[in-house]
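[1] dropping a prediction and its sequence here:
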Amino acid sequence: MSIASVMVSADLGTGAAERVRLAASLASRFEATLTGVAARKIPDPGPGEDLETIRAAYRKEQAKLTEDLTQCREIFEQSCGAEIRTTWRQAEADASSFLVRQALAADIVVVGRGKDAAGGLAISLGAVLMEVGRPVLVTPPVPDHLKAERIVVAWKDTPEARRAVSAALPFLRCAKQVYVVSAGEEARFEGAEQVSEFLGRHGAQVVTHLLNAATGDVADEILQFTTREDADLLVMGGYGHSRLREWLFGGVTRDILQTASVCCLMSH
């Protein structure tokens, strides 16, 4: 896999500029195009309003949306610099659905955790991860650069994890050290050694670690290992399911996304 197109979700929340700078650094590293994306729906009018009141409220909301999207674009343009190719896409639409539609032209999608965005511009991280069909790089609030010199692959033999490893190959090949980590009572049966051998064939400098962790402690063990080895990228499958359009993560995925201080490259 190569990376020719990086897409980043833009908003007005905490960490938005840092997220764009991180995405821009990836675009520069891989000589890729960076596309910024922002959207928000105009809220429906309240019940019982007359037509003129509804029209006036809509015009006010439309003006506010235009202002918000203009600010998003300014943050994007100021943060990505002038050294890379960029494009911009915006709409009056649900932020998550619009990002998913635009991502058909992306190799990787860079997003925040969603909860810190302001003004209705936040994406639903679960919906994007499960619908986008692309690898998703989830950034913590602070970092604006990703060295990816030391990478942890949180391995469990599932289709999601296999897709995540394939998506991460451009990073894994270039890393100084890759750790394939399997945790839990069944860790020795998950095929971590085979994954390490596979990555070695692709040129990765890789070692295997099996962590003895109780079922409820898997996320903590993986994050502690990531901290001990001074890694700044965690690669893993994104596990969850949908119910009535409400997106729910499995325990390990949820715990890592809520607490990880490093970037997480995920695939569903």
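    Nice, I can see it.
[2] only C-alpha atoms from now on, for both contacts and neighbour counts.
    Will do.
[3] can you show me the strands along the stretch 1-150 of the chain?
    5-9, 33-39, 86-91, 108-111, 136-138, 150-154 (DSSP state E, counting those that start in this stretch).
[4] any chance of the ones you listed in TSV, with mean neighbour count too?
    Below are the strands of the stretch 1-150 of the chain laid out as TSV (neighbours: other Cα atoms under 10 Å):
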stretch	mean neighbour count
strand 5-9	26
strand 33-39	25
strand 86-91	16
strand 108-111	26
strand 136-138	25
strand 150-154	26
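[5] out of the ones you listed, which gets nearest to residue 202?
    Closest to residue 202 of the strands of the stretch 1-150 of the chain is strand 150-154 (Cα to Cα; 14.8 Å).
[6] next SSE after that closest one?
    Tracing the chain past strand 150-154, the next element assigned as helix or strand by DSSP states H and E is helix 159-167.
[7] same for that next one, what does it pack against?
    Based on contacts counted as 3 or more Cα pairs under 8 Å, 6 or more residues apart in numbering; DSSP states H and E, the elements that helix 159-167 packs against are strand 233-237, strand 263-267.
[8] can I get these in JSON lines including distance to residue 257 and mean neighbour count?
    Converted to JSON lines, these look like this (distance: least, Cα to Cα, whole Å; neighbours: other Cα atoms under 10 Å):
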{"stretch": "strand 233-237", "distance to residue 257": "11", "mean neighbour count": "25"}
{"stretch": "strand 263-267", "distance to residue 257": "8", "mean neighbour count": "25"}
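[9] okay, one more to line up with it:
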Amino acid sequence: MSWARIMAPLSGGQEDADALAAGVSLAEPFGAELLGVYTPADVADVMPWMGDSFMGGVQATALESLKEAAEIGEAHAREAAGRCTYGKLRFLSLQTPVWAGLSAESRLSDVVVFTDGPPRGRGALAESFQQMVADEQRPVLVARRNLRIDGCIMVAWEGGKEASRAARLALPLLEKAARVVIVSAPKSGARNIDPARLQDYYRQRGVAAEIELLTGGGDVGHALLDAASRAGASILVAGAFGHTRLQEFIFGGTTRTLLNSEGPSLFLSH
């Protein structure tokens, strides 16, 4: 299996260079295209908030400021893309409606790459991250400093729909790994989660995987992070937002624990 197109949303900020570098790390082993997509704030999203109470001149000034900020951001994003030496890099600047454009590009990309800020709710791309994972249900790589495609990759397995989807979609990544470990916590729920079934699924596709069982109860998210640390995993594959988004927002959940951690890079799918 292979990937042909990796997408990296860009904000025109300082993290764009890191996002592109992570995208290169993911695209290069597959000879894939890297698409850098400048994703500005959309004027169409802001206008309804202005309403009729805004005087014409004030509204025009506000819209002009947004347009100017978008142009400056695009220039910065283009500059970051210009410094990237990857031969299969392509740059795209989205126009209104930005939300629809980002969705369309993501649907024709194999993986969407973000740096660590947006998944933590920081920066201009925080909503774009939520859009990609929860709304578009695209596989997403949260790239951190220890990102290595050819290192140890750990797959969190609990037998659910989200975990199964992530485990399948990560196969091209696992084929490049030096070591694959399936980690499972049988006591964390009532579902039959025999990890040997996933191990056999991988074996039939040419990927040899080890199994580690987490015997304790308690916080699954922190247990997964501890296991990843012990294994020296550079990437953790996991299903995202297994509960409803409202439950995840109120109670945190395993996904939120992983996103707020200082652990390995994350390959997530909802």
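    Received the coordinates, thanks. Nothing here was measured: the structure is a model prediction, and the numbers come from that model.
[10] just to revisit the earlier point, figure out which of the strands of the stretch 1-150 of the first structure is closest to residue 118 of the first structure.
    Counting by Cα to Cα, residue 118 of the first structure lies closest to strand 33-39 out of those; the figure is 11.9 Å.
[11] hang on, the earlier thing: format the helices and strands packed on helix 159-167 of the first structure as CSV; extra columns: distance to residue 210 of the first structure.
    Below are those laid out as CSV (distance: least, Cα to Cα, whole Å):
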stretch, distance to residue 210 of the first structure
strand 233-237, 15
strand 263-267, 20
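[12] quick check: the nearest residue to residue 3 of the first structure once chain neighbours are set aside vs residue 228 of the first structure, distance?
    Leaving aside its chain neighbours, residue 3 of the first structure sits nearest to residue 107 (5.7 Å; criterion: Cα to Cα, 6 or more residues apart in numbering). Noted for residue 107 of the first structure: a distance of 30 Å to residue 228 of the first structure, by Cα to Cα, to the nearest Å.
[13] got it, and residue 256 of the first structure?
    Taking Cα to Cα, one finds residue 256 of the first structure at 16 Å from residue 228 of the first structure.
[14] who are the contact partners of the counterpart of residue 71 of the first structure in the second structure?
    Using TM-score structural alignment, the partner of residue 71 of the first structure in the second structure is residue 76. Remark: with contacts taken as Cα atoms under 8 Å, 6 or more residues apart in numbering, residue 76 of the second structure is in contact with 12-13.
[15] and residue 48 of the second structure, by the same measure?
    When contacts are counted by Cα under 8 Å, 6+ apart, residue 48 of the second structure is found next to no other residue.
[16] cool, and residue 96 of the first structure?
    With contact taken as Cα under 8 Å, 6+ apart, residue 96 of the first structure is in contact with 122-125, 127-128.
[17] do you know how far it is from residue 240 of the first structure?
    Between residue 96 of the first structure and residue 240 of the first structure the computed distance is 17 Å (Cα to Cα).
[18] next one: residue 192 of the first structure
    Distance, residue 192 of the first structure to residue 240 of the first structure, using Cα to Cα: 22 Å.
[19] how close does the nearest residue to residue 150 of the second structure once chain neighbours are set aside get to residue 237 of the second structure?
    What sits nearest to residue 150 of the second structure in space, not counting adjacent residues and going by Cα to Cα, 6+ apart, is residue 177, at 4.4 Å. Going from residue 177 of the second structure to residue 237 of the second structure by Cα to Cα gives 12 Å.
[20] how about residue 254 of the second structure, what's its match in the first structure?
    Residue correspondence, TM-score structural alignment: residue 254 of the second structure in this structure matches residue 252 in the first structure.
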